[in-house]
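J.: Take a look and give me a structure for this.
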Amino acid sequence: MDVHNIVEDLVKRFLNDILNEKKDICKCEQCRLDMACYILNKTKPMYVVSSRGIIHSENNKRESNQADIDILSLVKEAVDVISRTPRHTDDSIEEQQLIQSSTPQDKHIFVFPAIVGRIIDSDTLNPISNATVFLYQSNSEIPVTMFNHRWENPIQLLPKMDGTFSFWPKPEKATNNGIQKSFQMNIEIKWNNNSSLRKFFEITSISSENSGEVNLSDRVYRLDDIYVSPED
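T.: Model (predicted):
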């Protein structure tokens, strides 16, 4: 079943409109993703399961001006918060949509989506801010290499991150175009120095020709919220 959250479409549209007007802030893919996550974590999703349902729900959504105003307000808040406290240390302004990555010099590659999740305190239902999150592949205990220096693995959750973590794995070599491959991934969450939890999942990628540039837009794999007990 293909489930779609139409609020994501509104967020992307409003966020792009606002960022197009800004000239003095970082617009890199990392900051864009952080802004989108900030907004979506504060909005109620609207799920539909068919193209007809999408059209019907979108029409209803357009009739609700207040809902649009609320989301637009959150977009402005997210842009302000994230631009003042970016997670990366590079102060350069990047307005380009494409990121030149550390992609291997291979003719064909598997490109991964950004992996996004949120960790919640199961007792208080508040976001966790004192945990470290690792991304691994298969049975390896070596953290997966990230797309470029703007992405961290492991990542330390800070209060400003609202419990949200994100990873963007570096592309892997493929032997040809059009090959479908499943990658077994898992994240490890560590907190209180001695407590940990693992979540396993699978990502499927279809190989493509390596152009040397990869666009992150629409390449997001969203995990369900993960609940942990800080007292464990």
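
J.: going forward, measure contacts between C-alpha atoms and count neighbours the same way
T.: Fine.

J.: So for stretch 23-43, what gets flagged as buried?
T.: By neighbour count with 16 or more other CA atoms under 10 Å, stretch 23-43 contains the buried residues 25-40.

J.: and the nearest residue in space to Leu197 that is not next to it in sequence, what helix or strand is that in?
T.: Using CA to CA, 6 or more residues apart in numbering and skipping residues adjacent in sequence, the residue nearest Leu197 is Ile189, 5.2 Å away. Taking DSSP states H and E as the definition, Ile189 sits inside strand 180-191.

J.: ok, and what's touching that strand?
T.: 130-138, 196-207, 230 (CA atoms under 8 Å, 6 or more residues apart in numbering).

J.: Before we compare anything, build this one as well:
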Amino acid sequence: MEIHNTTEDIVFTTIDEICASIESKGNPDKLCLCERCRTDVACFVLNRVPPYYIISNRGAARIEQETIKKQQSAADTATLVFEAFKRVSHNQRPNSNHSQPEAKTKDLPAFNIPTIVGRVFNGINFSPMANVSVELWRDGILVPMKDQGWQNPYSLVANTQGTFTFWPESIPADTADIRKPFEYSIRIESEGLETLNHFFQVPVVSESRSAGSFSMGRTFKLPDLYMFPPGGDDD
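T.: Next up is the predicted model:
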């Protein structure tokens, strides 16, 4: 059974319409309309409007019948989109290229590596690690990320509670439905503690195309990791 949030359709359509309108007027406010900022705008708006889920075409038809409610929702969404563009443009991600559109997903078979999620703790007091960098490696190189909004190395800060995440770039495949394990390693260094190297495999089945969007349903969770002083327990 496929569930669809029609609010996303409204938000994405509104963003496209507003961007087209802004560009047609010469963008007098000099707002950034790049793909990265459009994605940030979508997240801002979707976190502030209620979802509307349907599981059939009857649900879609019901939405079309609610004309007045739909018009009000569209107006509210447009207001939020304008506000979001202003906020995002004044707080752009420093690690993103805002002058170039992001590459479009190619319709070629690929191994879509799931999002890799883990946590790391101080092995002495069991507190979450902070102010350290977590690196994801494969075949002797840092793994490229699927999207420029994701970083490798990943910087742990206090409010992440020791949690790190990576969304590795898809790997080309000859065809769909090929099962293959991919070997990765996590490397973490912290002053006064032994370097942590954790090796693991991620089993993946190739698909007909590279995944174009992030999904929490596609996640590979690592066991909790612990760092110790030199001479302590090994991972």
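
J.: Can you give me the TM-score here?
T.: TM-score of the superposed chains, computed with TM-score structural alignment, normalised by the length of structure 1, equals 0.54; 178 aligned residues with a CA RMSD of 5.0 Å.

J.: And for Val11 of structure 2, the neighbour number?
T.: Number of residues near Val11 of structure 2 (other CA atoms under 10 Å) recorded here: 23.

J.: how much space between it and Glu169 of structure 2?
T.: Computed as CA to CA, to the nearest Å, the Val11 of structure 2 to Glu169 of structure 2 distance reads 27 Å.

J.: Glu183 of structure 2 too?
T.: For Glu183 of structure 2 relative to Glu169 of structure 2 (CA to CA), the value is 14 Å.

J.: ok, these two, which is more surrounded?
T.: Glu169 (19 against 13).

J.: which helices and strands does the longest helix along structure 1 pack with?
T.: The residue-count maximum for a helix in structure 1 (DSSP state H) belongs to helix 65-84. Contacting helix 65-84 of structure 1 under the criterion 3 or more CA pairs under 8 Å, 6 or more residues apart in numbering; DSSP states H and E are the following elements: helix 6-21, helix 29-40.

J.: Can you convert the ones you listed into JSON lines and add a column each for distance to Asn176 of structure 1?
T.: Listed next are those as JSON lines, based on distance: least, CA to CA, whole Å:
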{"stretch": "helix 6-21", "distance to Asn176 of structure 1": "33"}
{"stretch": "helix 29-40", "distance to Asn176 of structure 1": "28"}
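
J.: Please tell me which residues of structure 2 the longest helix of structure 1 aligns onto.
T.: Counting by TM-score structural alignment, helix 65-84 of structure 1 lines up with residues 71-90 of structure 2.

J.: if we can go back for a sec, how big is the offset of the longest helix of structure 1 relative to structure 2?
T.: Compared with structure 2 after fitting, helix 65-84 of structure 1 has a mean deviation of 1.3 Å; criterion: mean CA distance after the TM-score superposition for structure 1.

J.: What residues of that helix count as buried?
T.: Neighbour count says helix 65-84 of structure 1 has Asp68, Ile71, Leu72, Leu74, Val75, Lys76, Ala78, Val79, Ile82, Ser83 buried, by 16+ other CA under 10 Å.
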